[in-house]
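Visitor: Show me how the following folds:
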Amino acid sequence: MLTRRGAYAWGILTISVALAACGAQDRIAGQAFGPALPAPPVASTAPATVSTTPASPPPATSSSAPPATTPKPAAPAGRVVVLDPGHNGGNAANPAAINKSVPAGRGKTKACNTTGTATDAGYAEHAFTWDTANRVREILAGRGVRVVLTRPNDSGVGPCVDQRAAIGNRENAAAVVSIHADGSTAEGAHGFHVAYSAPALNAAQGEPSQRLARTVRDRMVAAGLATSTYIGSNGLSPRDDLAGLNLSERPAVLVECGNMRDADEAARLSSPDGRQRYAAAIAEGILAYLG
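Guide: Below you'll find the model as predicted:
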């Protein structure tokens, strides 16, 4: 038979163990699993320690501790952006695959893809576009935008230009931005330009795409980047021959960030600081467009 003092001690121990078990359940229930792309992991906080030797009897009732972590809110509806890093690192070694004909819109066909250009020092356009697109992705992800890339790495082949357009359509993207660099050999050719499909083939290619082009152009100018001296006007270039734009059913533009054959721009395009500058300007343009 328990004495009164023994019963009291036994009650304290029972309540303390129950509280400790409850705390363990709270820690498991409080784990949050954010989206794999692009939200960063949420740090956990240590649960409060429950004493097993209280100085006085615990209250008759107690509330459970709050969850250790709180899930981050999802990106606002409609804020899905597709980034299309031009070309791919494996294209040059697979000519049969990238030379096959695919639909290009407006009743035409063109090659699946191309190898892209390079600086005179050998820095490849596909490497520039991959690195810059991922820098844009990181900025947008930090602002709550879900980002989809049209290719998973810089060592594969393709995808073909029609497939790249299909990705933006399938994702119902709020904006599609294809990132490139040019390779003009014209004397003095330098500067960026933003292309959009014209004449428009659907409503998304009209005012929405033109506004996206203007907004990205404006942020790039604000970043101190010069507009093209050899194509388009004031940094804008309406095009009817770019399959990724012709086949898009979402607001879409293609950014030629600069001329890789111009010595000054080649140096900027080849440097991490330069690529970050381009990425920041493009990301700010996308964010301004999304509002």
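Visitor: okay, CA-based contacts and neighbour counts for the rest of this
Guide: Noted.
Visitor: Does residue 229 belong to a helix, a strand or coil?
Guide: Look at residue 229: counting by DSSP: H, G, I helix; E, B strand; the rest coil, its state is coil.
Visitor: Measure how buried it is and give me the count.
Guide: 15 (other Cα atoms under 10 Å).
Visitor: show me what contacts it?
Guide: Taking Cα atoms under 8 Å, 6 or more residues apart in numbering as the contact definition, residue 229 lies against 188, 189, 190, 191.
Visitor: I'd like the secondary structure assignment at residue 148, please.
Guide: Of the three states, residue 148 takes strand according to three-state DSSP.
Visitor: how about the nearest residue to it, chain neighbours excluded?
Guide: residue 82 (4.7 Å; Cα to Cα, 6 or more residues apart in numbering).
Visitor: And for the host helix or strand of the one you found, what's in contact with it?
Guide: According to DSSP states H and E, residue 82 maps onto strand 80-85. Outside of strand 80-85, the residues within contact range by Cα under 8 Å, 6+ apart are 126, 129-130, 132-133, 137, 145-151, 164, 167-168, 171-180.
Visitor: Would you mark the buried spots in it?
Guide: By neighbour count on 16 or more other Cα atoms under 10 Å, the buried set for strand 80-85 is 80, 81, 82, 83, 84, 85.
Visitor: please give me the structure for this one as well, since I'd like to look at both together:
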Amino acid sequence: MSYVGPDFDPHQPRRSRRPRALTVAAAALVPGALLGWMVYEAVGGPGDAAARPSAAESSSTPTTSSTNDDKPPGPTPTADSTSASVSGSGSLRGKVVVIDPGHNPNNFQHTAEINRKVNIGTNWKECDTTGTSTNDGYTEAQFTLDVAHRTRTLLEKQGATVEFTQDGDRPWGPCIDERAEIGNKAKADAVVSIHADGAGTGQRGFHVILPAKVNEGAADTGPIVTPSRDLGERIAGSFVRATSSTPSNYVGDGTGLVTRKDLGGLNLSTVPKVFIECGNMRDSKDAAMLASDAWRQRAAQGISEGIVSFLRG
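Guide: Predicted coordinates:
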């Protein structure tokens, strides 16, 4: 989803990946939740995650990947932040989770409506767009709904109340401001917006987008910055374990975490919220993963485990 469109700007030039020798050294020093991946990368690389067993807001013609205008200076996810697994029926009773599947699959039939601009607090952006797709035509909207359904099933088994911002059950939208409002009105304990990226070939991996501290117009993210980072770190760590995916090699400096202040879905939220870009649909290797039924189940497992860990505290 991260290309020119609502809440997105063209990304900065791609950074070179660190040499593997540095990765090995970092693995000895960084006690993050991505440590396991770093060691794995050092000894052999990720390969095609779709073939491995589980270890645990935009335009219809995507051409650029996401801007990282606020690199996350904070800590990488910690090992403790990913230790909880999804188990124990009823353990989330009383908790409310809102899942925001990025892009309504019917948006392409309602271009006038989704191009209408809405106030995101700090700026005006398009209501929504169609999302991206793989070269074979598998759409981001299809992907996000599928993973959202799987995630809901896992969370409901834990007793959580799960609400969607849309389920392909409305002609278009909702707009990005309404998406935020749905989570706010639900007084959600956690909100996760599920997406897949539309970056260039060779740009691979997932990243979790965290809200920056913004206090302008209708936006005041101060109260949610810290809990949202906690939520995002836990999801990033568990996503690595569940899918064996690697953190993005084009944003986030290898942490899998990106902080942004230009997203209405985050700026307007009053409850803890993050976005996750599960992979890059425009890269053939990532696309193969995203189109895999088994991999999507593991993605849902990783997202749900991170949410469970966050809600249990």
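Visitor: Can you pull the TM-score for these?
Guide: Once the chains are laid over each other, their TM-score by TM-score structural alignment, normalised by the length of structure 1 reads 0.72; 217 aligned residues with a Cα RMSD of 1.7 Å.
Visitor: Can you find the partner of the residue nearest to residue 148 of structure 1 in structure 2?
Guide: Correspondence of residue 82 of structure 1 to structure 2, assessed by TM-score structural alignment: residue 98.
Visitor: Validate this expectation: residue 257 of structure 1 resides in a strand.
Guide: Yes: read with three-state DSSP, residue 257 of structure 1 is one of the residues of a strand.
Visitor: ok, the residue nearest to residue 148 of structure 1 to residue 135 of structure 1 distance?
Guide: From residue 82 of structure 1 over to residue 135 of structure 1 the distance is 14 Å, taken as Cα to Cα, to the nearest Å.
Visitor: thinking again about what came up before, in CSV: the buried residues of strand 80-85 of structure 1, plus distance to residue 248 of structure 1.
Guide: As requested, the buried residues of strand 80-85 of structure 1 are arranged in CSV below (distance: Cα to Cα, whole Å):
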residue, distance to residue 248 of structure 1
80, 15
81, 13
82, 11
83, 13
84, 12
85, 16
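Visitor: Of those residues, which is the nearest to residue 98 of structure 1?
Guide: Distance from residue 98 of structure 1 was checked for each of those by Cα to Cα. The minimum falls on residue 85, at 15.7 Å.
Visitor: circling back: the helix or strand following the strand holding residue 82 of structure 1 aligns to what range in structure 2?
Guide: On the C-terminal side of strand 80-85 of structure 1, the nearest following helix or strand under DSSP H and E is helix 95-99. Under TM-score structural alignment, the alignment places helix 95-99 of structure 1 onto residues 111-115 of structure 2.
Visitor: Show residues contacting the matching stretch.
Guide: Around stretch 111-115 of structure 2, the neighbours that count as contacts under Cα under 8 Å, 6+ apart are 107, 126, 127, 128, 129, 172, 173, 175.
Visitor: and what of stretch 199-218 of structure 1?
Guide: 175, 193-198, 235-236, 238-240, 245-246, 248-253, 281-282, 284-286, 288-289.
Visitor: Just the ones of the residues you listed in helices?
Guide: Among the contacts of stretch 199-218 of structure 1, the members falling in helices are 245, 246, 281, 282, 284, 285, 286, 288, 289 (criterion: DSSP state H).
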